[in-house]
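1. here are the coordinates; sequence isn't available:
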């Protein structure tokens, strides 16, 4: 018997839809991605986007897409059509890697490749089997990072096993923490796959660095990233501003693409999954919330330099005022 469709796109709010724009989105700026672009824009990294598909002709995305596959029933189940009829998948893809083409928006890693894995249908719904098979496809295709802004209430062994397999092959699996939060870190809100220990669970803050009321709180949250009022690409060649932890996860996925290239060039070798995760966490700064809400803190790609500057200033102050 086929499993009931119980996995859904992480609920999000469509704030505004627009025809055209030309800017670096606020979330991309907030995590300091532009400060890294003189060193790398993510070229050589591949992010598998497990979502509702993608607008493959969108001017900001068409040069980033290296392939894909449809696992849903849309378009009669044709595997070679992974078009997005929902908008959600196109939005997260743009946050990760929209091209720097002097128009539209720019993603966190504007030269990373995108593998479009359509595991949610036009209604934003999917089966655990589709997600599992999508992960296995991403592994086969050599993805470096898997990003999933989706979730359900149930722990599924086959899905968990697929994630474990990906992680065993040094693939980073990034998931939206979920939007069932109540603003109280004393209560836990749990969703899967974000609650699996093997994944990187990303919560949401707004552009003023305040914790989003809707973001899930639990012990599996690893870090937070911008998730309110996020401008990105949208279906039918348009742009939209959306809110939700769905928008936070692709900031982290794009950042991992940058960090992977940056650190492997520095180390002169490929990093293990644990090493790359450590490099990600080194690039966070605390916001003052509990770990259940913010994990290790805000994704901040220049955190090492930022914290070094603070240390130097504090040391200098102690010398002047012992």
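-> Noted; the coordinates are in hand. Nothing here was measured: the structure is a model prediction, and the numbers come from that model.

2. alpha carbons only for contacts and neighbour counts from here, please
-> Will do.

3. distance of residue 176 from residue 310?
-> Separation of residue 176 from residue 310 (Cα to Cα, to the nearest Å): 31 Å.

4. neighbour count winner among these two?
-> residue 176 (36 against 11; other Cα atoms under 10 Å).

5. tell me who's in contact with that one.
-> Counting by Cα atoms under 8 Å, 6 or more residues apart in numbering, residue 176 makes contact with 10, 148-151, 194, 201-203, 245-249.

6. from the chain's centroid, how far away is the lengthiest helix in the chain?
-> Among the elements of the chain assigned as helix by DSSP state H, the one spanning the most residues is helix 245-267. Averaging C-alpha positions (Cα atoms, centre = their mean, to the nearest Å) puts helix 245-267 9 Å from its chain's average.

7. repeat that for stretch 226-243.
-> The answer for stretch 226-243 is 14 Å, by Cα atoms, centre = their mean.

8. first-to-last residue distance for that stretch?
-> End to end - Cα to Cα - stretch 226-243 spans 9 Å.

9. which residue ranges of the stretch 201-322 of the chain form helices?
-> Secondary structure of the stretch 201-322 of the chain (DSSP state H, counting those that start in this stretch): helices at 245-267, 273-282, 291-294, 303-320.

10. mind putting these in a markdown table, distance to residue 52 included?
-> Below are the helices of the stretch 201-322 of the chain laid out as a markdown table (distance: least, Cα to Cα, whole Å):
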| stretch | distance to residue 52 |
| --- | --- |
| helix 245-267 | 12 |
| helix 273-282 | 27 |
| helix 291-294 | 27 |
| helix 303-320 | 33 |
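
11. could you point out which element follows the one helix or strand residue 161 maps to?
-> If you go by DSSP states H and E, residue 161 is part of helix 157-168. Note on helix 157-168: by DSSP H and E, the next helix or strand toward the C-terminus is strand 172-176.

12. for that next one, buried residues please.
-> Under the neighbour-count criterion of 16 or more other Cα atoms under 10 Å, strand 172-176 has 172-176 buried.

13. next one for the comparison:
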């Protein structure tokens, strides 16, 4: 898309051509545009300039219009335009074929056995409409925003009805069974009888879904066009709590090495779905790329179809087999409806995280460009027969939180990450700090009679990633904690350098961020710390609060490495530690500078010294061990766990 400056230059040239009398602008055929405004929609100006307004999108201050370049030029002179894009074609993504099988591999029977049917969840299918007379479907309502609506939102193509059946075909002993048969099903007809629409009709449909408070929108539509207005309306829908599920597209290659995910699934707010066959292998035409988030059955899927619409030149008798990522997306939509029914208080972002965490990993380990996090699955049954429960409540930037509910007869819950014990508690919130990766936690519920019940929980953590840090290093959780709380930054975007030395300036900056000191650069009390020093603000704040005093010659020596004794003095003063009861370190006595501070941090359980019993006060600190001490001083979690 042209930058605004370029657009205005083009408009100026068009005005010049028109004024010089060529007559080209007057004879120009009207085109369709989507115009975004910086402020409110100038309806009066649009009318005065002769635009034909097709759609108005009040939630993003935009319109779809018919007009020509001269009108656009005049509009640009009179209003604040954010962007102008052509109204582009959008098509249903389908490939008709044979047989159906996709219900069982995604744990739909188990979800049904648990009594989950999608009850109370509002699901909108933005497509070719839905056959409202189909005996296997129950449609709550809808709208037609396509350019032609001869029968309202009824389906005169078949694609939308097929999608609807995968999600919500009724449990009525006929035809097929949907994943979530009791959802409130809404048809948003944005595509015509040929399966064609435009970004204008799609935007109009999404706006209707926002205004009518849908919970989930199924977007089995694809386009190669990246339209900022379309992205903006999707962002608005996501901000309003709506889950967005999109088909990744059917332009994949057998090698699967290209990024060919199509819009709108390519946008970050949309869950991009790829298609697998009955052997749970990617269909060769299914799009690939890092945007793929989840995989679902999409090959030869039997579902509902309008009986009065031909498919492959034949009558369908109400059902048909189709293939494509269009068919995969509604499996995900239906499952999310069951998630929403079971966990109504969770946000769309939290439900999306659950979708990722519960996926059955396919292909290479972890998230990949073919299957995303893996095959969509029902919610893990994190409840044993005695009522012990574990629920993942948050995974963000290395911080993992789970809520534990234990049977009244349970005495303790011990938790392991893989084979490493990490925590014991009664019940409540468990928090862990880990690097990117897939983790298997074991929650062991211990009863008074000595028996034990184990509940496994799989968690996929997308970030952070550092090439020189691994969870095999004992200090990694401490570093992740400081990183997640913006106390410690990486030395680059991909490295942490845990073995690097800590300078005095670095140490004060880290402590300053931890305890909330003012860090804005400014002049300092010290002759060798200028205003441009990265830590000058923290150093001056620490000086003003009596955390540091510097050297007798008036210097601070910011580049000098911090010793363990100096670290003890900084921490003891910063955290106002008081208990200076002597601790039996053979190398610490009253002749050691900072000996009282060393005793204070030992009594606060921030350190216990080395295995040989010594403290080694004059040994330089590394980024790794400094992080451990600060994490322990800052958060009791790191004392309780060790």
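-> It's in. All values derive from a computational prediction rather than experimental measurement.

14. mean deviation of the helix holding residue 161 of structure 1 from structure 2?
-> Taken over the aligned residues, the distance from helix 157-168 of structure 1 to structure 2 averages 0.6 Å (mean Cα distance after the TM-score superposition for structure 1).

15. residue 348 of structure 2 touches residue 243, doesn't it?
-> Yes: using Cα atoms under 8 Å, residue 348 of structure 2 is in contact with residue 243, at 5.6 Å.

16. can you give me the distance of the corresponding residue of structure 1 for residue 353 of structure 2 to residue 186 of structure 1?
-> In structure 1, residue 353 of structure 2 lines up with residue 278, judged by TM-score structural alignment. Distance of residue 278 of structure 1 to residue 186 of structure 1, computed by Cα to Cα: 27 Å.

17. repeat for residue 102 of structure 1
-> Residue 102 of structure 1 is 45 Å from residue 186 of structure 1, by Cα to Cα.

18. equivalent analysis for residue 162 of structure 1, please.
-> Using Cα to Cα, residue 162 of structure 1 is found at 31 Å from residue 186 of structure 1.

19. so between these two, which is more surrounded?
-> Legend: neighbour count by other Cα under 10 Å for residue 162 of structure 1 and residue 186, higher for residue 162 (18 against 12).

20. who are the contact partners of the closest residue to the more buried one other than its chain neighbours?
-> Closest residue to residue 162 of structure 1 apart from its sequence neighbours, by Cα to Cα, 6 or more residues apart in numbering: residue 132 at 5.9 Å. Contact analysis of residue 132 of structure 1 by Cα under 8 Å, 6+ apart lists 158-159, 162-163.

21. would you write a ChimeraX line that selects the buried entries of the residues you listed?
-> Only the buried entries of the contacts of residue 132 of structure 1 go into this ChimeraX selection, using 16+ other Cα under 10 Å:
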select :159,162,163
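
22. now the contacts of residue 132 of structure 1 as JSON lines including distance to residue 59 of structure 1?
-> Listed next are the contacts of residue 132 of structure 1 as JSON lines, based on distance: Cα to Cα, whole Å:
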{"residue": "158", "distance to residue 59 of structure 1": "37"}
{"residue": "159", "distance to residue 59 of structure 1": "34"}
{"residue": "162", "distance to residue 59 of structure 1": "33"}
{"residue": "163", "distance to residue 59 of structure 1": "32"}
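
23. looking at structure 2, name the residue matched to residue 106 of structure 1.
-> Per TM-score structural alignment, the equivalent position to residue 106 of structure 1 in structure 2 is residue 177.

24. right, and residue 326 of structure 2 touches residue 164 too?
-> No: with contact defined as Cα under 8 Å, residue 326 of structure 2 does not count as touching residue 164 (11.1 Å).

25. for residue 230 of structure 2, give its distance to residue 243 of structure 2.
-> For residue 230 of structure 2, the distance to residue 243 of structure 2 - Cα to Cα - is 16 Å.

26. chain neighbours aside, what residue packs nearest to the most centrally placed residue in structure 1?
-> With distances taken as Cα atoms, centre = their mean, residue 250 lies nearest the centre of structure 1, 2.1 Å away. Spatial nearest neighbour of residue 250 of structure 1, chain neighbours left out: residue 96 (5.2 Å); criterion: Cα to Cα, 6+ apart.

27. so the one you found touches residue 105, yeah?
-> No: with contact defined as Cα under 8 Å, residue 96 of structure 1 does not reach residue 105; the gap is 10.8 Å.

28. more neighbours: these two, which one.
-> residue 96 (32 against 26).

29. quick one: secondary structure of the residue mapped onto that one from structure 2?
-> Superposed on structure 2 with TM-score structural alignment, residue 96 of structure 1 falls opposite residue 167. Assigned by DSSP: H, G, I helix; E, B strand; the rest coil, the conformation of residue 167 of structure 2 is helix.
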